[in-house]
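[1] Whatever this is, show me its structure:
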Amino acid sequence: MKTLTFKTNINCGNCLAKVTPVLNAESNIESWKVDLEDPERTLTVETDTLSAEEVKKTVLKSGFLATPK
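    From the prediction side, this is the model:
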C-alpha cells in the first residue's frame, strides 16, 4: 500500500461533499481524507495501484485540483 499526498483547493464541507462520491467510486482507492485545517488542504490517498496522475485526474472529475506534494 502506498500513501499519496496532494495539495488541493477543496476548501470546505460543501467542497468535500462534491468530491466524496467521486473518490468513493474509485475502487482502487483504499481510503482517503482531506485535512481542511491544513493551509494546503492536504488530500491523503491510500492505494495499491493508482499513480499520482490517476488520482489527480479522478479529483479533477469533481471540479477540484490536486497537485502532488
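[2] Going by C-alpha atoms from here, please, whenever you check contacts or count neighbours.
    Fine.
[3] E30 against E46, yeah?
    Yes. Using C-alpha atoms under 8 Å, E30 makes contact with E46 at a distance of 5.4 Å.
[4] another one to check against the first:
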Amino acid sequence: MDNKEFLFKTNINCGGCVAKVTPFLDDAEGVCHWEVDTQNKDKVLTVKSEGISQEQVMQTVQRAGFKIEPLPK
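    A predicted model of the protein is given here:
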C-alpha cells in the first residue's frame, strides 16, 4: 500500500484546537501521522495516509468542529 500525504487548509489555529481535533484524527482508521502548522497563515494540516482518503480526513476534521479544505498541490 502506498502512503499518501494530504495537505489541507484549516482553522485549527492554537494548541487548544489541536487538542480538540487530536482524538478524532488519532482514532481515524488509516492515519499514519498528522500535524498542524499553526504558525502558517493557512493552518496547514498534513496527514500521512495508510489508507484513509482525503474525503475521510475532511469528514473527520469537520466532525471535530473545524473548517477544512484541500490545499492545491
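[5] how close does the counterpart of C15 of structure 1 in structure 2 sit to N11 of structure 2?
    Mapped onto structure 2 by TM-score structural alignment, C15 of structure 1 lines up with C17. Distance, C17 of structure 2 to N11 of structure 2, by C-alpha to C-alpha, to the nearest Å: 9 Å.
[6] More neighbours: which of those two?
    N11 (19 against 16; other C-alpha atoms under 10 Å).
[7] show me where structure 2 has strands.
    Secondary structure of structure 2 (DSSP state E): strands at 4-10, 31-37, 44-49, 68-70.
[8] Mean neighbour count and distance to V61 of structure 2 added to these, as CSV?
    Below are those laid out as CSV (neighbours: other C-alpha atoms under 10 Å; distance: least, C-alpha to C-alpha, whole Å):
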stretch, mean neighbour count, distance to V61 of structure 2
strand 4-10, 19, 9
strand 31-37, 17, 12
strand 44-49, 20, 10
strand 68-70, 18, 7
